[in-house]
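Engineer: only the shape, not the letters, is given here:
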């Protein structure tokens, strides 16, 4: 044991320098990170927000290309190196144009890279409908297998949701891991979920997806328990009983039931907060839209929320609600929500229903669309499809065309013509943010009851509430108190009734 340090030094020196090469993210400011770590203070730098800290933590765990995940024995020393999965993308084109198929494959590539993989090849096939046995047909399976062998890929990602039999047949023929679009999106959600509610929602969606796809090698899941396999029961515990797959499915069902109970309690807490806002007649605005359209950036611009912003799909999973005010002093809330995507897995919509209720119960939906995307109309349609599924299709909607600094002017003009009730902005540069704020304030619901009250000077609390929750028309200070003419909610009008003044025309 006395030679261990020398052995370690020798093994360390024996490492090839190429094994230590890593790619540096060009967007990562190394000197700023070092300053923050050392605790340096620069008066010119803005204060760090929670979003900055979340982004730094996420980048600290980013995978690196060219390194391996295997454990290698190097002279009594083991090194584990984290690498990107090498994947091949496969799609089936059943409808639409070639451009639609290419956009779908490009989005699948972004999803794969967000999940932590390196895309080697992508192929898609024109078919009237997917093959019921292998999704892509026998001939294409052989072609994909040749691509996998030539590129050294370890995963194949299919652009669609596979049936359990299709998944099993493809893995048997390709001899590598096969993942469908639903499992890919669930994996991204699992990486990005941070709150307790978000993690429970993702786990619930994953278990619902996994329950239908249980399988094992060599038929071991059809084995019946007995002897020590039966938990050490021995005599009296053998004989016909649950198979392994039945036991696993029962455990999954028990876990699903527990998660649903936990989410029901969390939903009650969220509903209580919404009821309190509704009781005080505080209007709510929900920012919805396609993933990576710039919703979090827009929320930061409008409310200084400081939430995480990253150029990645599904960077935001946990909803953030911030209080803000209009130019005339009315208070309202603005919520950032999870992004949508084409063919959003049904399991996610069900699991995130309590979160999506922030959208369904809002007074106004700010629908953010990426003006620089190749198919912004497709994004609008995909989001509205999900909004209809959660019964939010009838809520007033304001379309915000974001990323105007990099979008094509012809595309913006086409979108403005298609969506008359829309505004254009760039959340990154701040261009058009004033117009967005004015459009939101104009669309907010206005109080219904007009009141004219004389409030004593010792009831300044009521004056403040009128300014916060109502729309003040005029104020006048007299010897008896403050005369306020305003529009307020029914609840606040009831509290003000003892101080009501008879209109001058009726006196």
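Structural biologist: Noted; the coordinates are in hand. Source: prediction; values computed, not measured.
Engineer: from now on I want contacts and neighbour counts done on CA atoms only, so please keep to that.
Structural biologist: Will do.
Engineer: my read: residue 398 touches residue 420, true?
Structural biologist: No - using C-alpha atoms under 8 Å, residue 398 makes no contact with residue 420, being 9.6 Å away.
Engineer: which one's the longest helix in the protein?
Structural biologist: Ordering each helix of the chain by length in residues (DSSP state H) puts helix 244-279 first.
Engineer: that one packs against which elements?
Structural biologist: In terms of contact count using 3 or more C-alpha pairs under 8 Å, 6 or more residues apart in numbering; DSSP states H and E, helix 244-279 is assigned the packing partners helix 196-211.
Engineer: hmm, who's touching the helix it packs on?
Structural biologist: For helix 196-211, the external contacting residues (C-alpha atoms under 8 Å, 6 or more residues apart in numbering) are 183, 186, 189-190, 193, 249, 252, 256, 259-260, 263, 266, 317-318, 347-348, 350-352.
Engineer: which of these are buried, as a PyMOL select command?
Structural biologist: Buried members of those can be picked out in PyMOL with the line below, counting by 16 or more other C-alpha atoms under 10 Å:
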select buried, resi 183+186+189+190+193+249+252+256+259+263+266+317+318+347+348+351+352
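Engineer: buried stuff in the longest helix of the chain?
Structural biologist: Neighbour counts over helix 244-279 (16+ other C-alpha under 10 Å) mark 244, 245, 246, 249, 252, 256, 259, 263, 266, 267, 274 as buried.
Engineer: putting a second one here so we can go through both:
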């Protein structure tokens, strides 16, 4: 059984791949880590790396990415090892893809196509699938030249062609039409999501979103802080579609926790744009839990990548708590250097998760306003709302006044804030 997607043919057998990377002036350690990450991406896409070649250059060759000598070496390796695909560690230009394909006579894909392929495999919801297809088509459109015969894989059939119209022109027309259709469908999903969010806002539920580099352990943490349901795998991009569940904190206060897609270095711009509506879950959050894998030697780079993407999405001003995860497996030389408030845990430790929940409550209190009020005993409905909609810290009954003393914290714009004013105690 075989299914095809642009950039990668998925079969039951693993495809053999040669990886190619260019080291420009810069951090060698980060470069070799990015190659390791490319190998992990290839593995996630059901590929098998048979060889990796690198070249140190002042700049990338505008025509063939690597130099002529290294290209000749790559050509011999392709003839010797007979791989199914050659994967480049950067996004290639249309002309680079064309020249490399002409020289090597083999399927050429780049890091962006590989990530898009993984996203296409992992998307489960209708929205996720539409967003991935949109990203694939927007990536493909400027790269159509010379590749018209491959396009029926993505398009699902080309429409009737007019007199004198070439296949390439009709492919462009078909893809632009499909992009327009997908954007319209996604717009209706966005409206539905906005209505859902406005209902949550009306209920004044405190919203928390998990963000972080892919494979940082967000889904493992999500499943153990809530009733679960998010896919846990030791693979890149195990979670694509956002999932939101209730999380009960030690005080009994209930908040909503969302698990989101993992970020990655050089995340394709088409994907950032396509998943903007999904990441609105992050934008609407009252608090971000930024999860960092402390067992990864490149944890600082991961932390910075997430910070940069949050800034790109205009989400860098949101309150956040940094959660260094997998601390039981932390890499040698690990030192938390962030200025953000942080905590070090293992998502698998119940004790650590309890510490995290207590820490979340402390951070939440700083984002709320305190209240102290004396509620008459016959105000049962109001007392019930206080118990479920605020972070109640103290509740005691006074016989002499036949009333309840309540103390706690609530969101400043919560409707209860105005109601409690008449029962407020100094």
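Structural biologist: Cool, the structure landed. Given the structure is predicted, the values throughout are model-derived calculations rather than measurements.
Engineer: can you calculate the TM-score here?
Structural biologist: TM-score for the superposed chains, counting by TM-score structural alignment, normalised by the length of the second structure: 0.89, backed by 410 aligned residues with a C-alpha RMSD of 2.7 Å.
Engineer: and residue 106 of the second structure, what's its match in the first structure?
Structural biologist: Taking TM-score structural alignment, residue 106 of the second structure has residue 176 as its aligned residue in the first structure.
Engineer: its match and residue 359 of the first structure, how far apart?
Structural biologist: When C-alpha to C-alpha, to the nearest Å is applied, the distance between residue 176 of the first structure and residue 359 of the first structure equals 40 Å.
Engineer: show me what residue 280 of the first structure lines up with in the second structure.
Structural biologist: Aligned by TM-score structural alignment, residue 280 of the first structure pairs with residue 203 of the second structure.
Engineer: could you give the number of residues near its match?
Structural biologist: In terms of burial, residue 203 of the second structure registers 12 neighbours under the definition other C-alpha atoms under 10 Å.
Engineer: just to revisit the earlier point, so which bits of the helix or strand that comes right after the longest helix of the first structure are buried?
Structural biologist: Under the assignment DSSP states H and E, the closest C-terminal helix or strand after helix 244-279 of the first structure is strand 284-289. Applying a neighbour-count criterion of 16+ other C-alpha under 10 Å, the buried positions in strand 284-289 of the first structure are 284, 285, 286, 287, 288, 289.
Engineer: ok, those residues vs residue 150 of the first structure, which is closest?
Structural biologist: When the buried residues of strand 284-289 of the first structure are compared for distance to residue 150 of the first structure (C-alpha to C-alpha), residue 289 wins out at 39.5 Å.
Engineer: trace that closest one over to the second structure, please.
Structural biologist: Under the alignment defined by TM-score structural alignment, residue 289 of the first structure is paired with residue 212 of the second structure.
Engineer: before we move on, what about residue 128 of the first structure?
Structural biologist: Aligned partner of residue 128 of the first structure by TM-score structural alignment: residue 58.
Engineer: list the residues that contact the nearest residue to its match once chain neighbours are set aside.
Structural biologist: Spatially, and ignoring its direct neighbours in sequence, residue 58 of the second structure is nearest to residue 24 (5.6 Å; C-alpha to C-alpha, 6 or more residues apart in numbering). For residue 24 of the second structure, the residues meeting the contact criterion (C-alpha under 8 Å, 6+ apart) are 56, 57, 58, 59, 60.
Engineer: gap between the closest residue to the first one other than its chain neighbours and residue 296 of the second structure?
Structural biologist: Going back to what we said before, that points to residue 56 of the second structure. Distances taken as C-alpha to C-alpha, 6+ apart place residue 23 nearest to residue 56 of the second structure, at 4.6 Å, with adjacent residues excluded. Between residue 23 of the second structure and residue 296 of the second structure the distance, using C-alpha to C-alpha, works out to 21 Å.
Engineer: center of the second structure - which residue?
Structural biologist: In the second structure, the C-alpha closest to the average C-alpha coordinate belongs to residue 261, at a distance of 2.4 Å (C-alpha atoms, centre = their mean).
Engineer: and it, what element?
Structural biologist: Going by DSSP H and E, residue 261 of the second structure is not part of any helix or strand.
Engineer: mean shift of the helix or strand hosting residue 102 of the second structure relative to the first structure?
Structural biologist: Element membership for residue 102 of the second structure, per DSSP H and E: helix 94-104. Between helix 94-104 of the second structure and its aligned stretch in the first structure, the superposed structures give an average distance of 0.5 Å (mean C-alpha distance after the TM-score superposition for the first structure).
Engineer: check which helices and strands that helix is in contact with.
Structural biologist: Secondary structure elements in contact with helix 94-104 of the second structure, counted by 3+ C-alpha pairs under 8 Å, 6+ apart, are helix 68-81, strand 107-110.
Engineer: can you count the residues close to residue 52 of the second structure?
Structural biologist: Burial measure for residue 52 of the second structure: 17 neighbouring residues, criterion other C-alpha under 10 Å.
Engineer: so it is in which element?
Structural biologist: Residue 52 of the second structure is part of strand 47-56, with elements assigned from DSSP H and E.
Engineer: so between residue 176 and residue 359 of the first structure, which is more surrounded?
Structural biologist: Comparing residue 176 of the first structure with residue 359 by neighbour count (other C-alpha under 10 Å), the higher total belongs to residue 359, at 27 against 16.
Engineer: list the buried ones in stretch 298-318 of the second structure?
Structural biologist: Using 16+ other C-alpha under 10 Å as the burial criterion, the residues of stretch 298-318 of the second structure that qualify are 298-300, 302-303, 305-307, 309-310, 313, 315-316.
Engineer: revised request: answer the last question for stretch 345-358 of the second structure.
Structural biologist: In stretch 345-358 of the second structure, counting by 16+ other C-alpha under 10 Å, buried: 345, 346, 347, 352, 353, 355, 356, 357.
Engineer: more neighbours, residue 398 and residue 420 of the first structure?
Structural biologist: residue 398 (21 against 10).
Engineer: so that one belongs to a helix, correct?
Structural biologist: No - remark: residue 398 of the first structure does not belong to a helix; assigned using DSSP: H, G, I helix; E, B strand; the rest coil, it is strand.
Engineer: leaving out the residues flanking it, which one is nearest to residue 191 of the first structure?
Structural biologist: When the adjacent residues along the chain are set aside, residue 191 of the first structure lies closest to residue 115, with 7.8 Å between them (C-alpha to C-alpha, 6+ apart).
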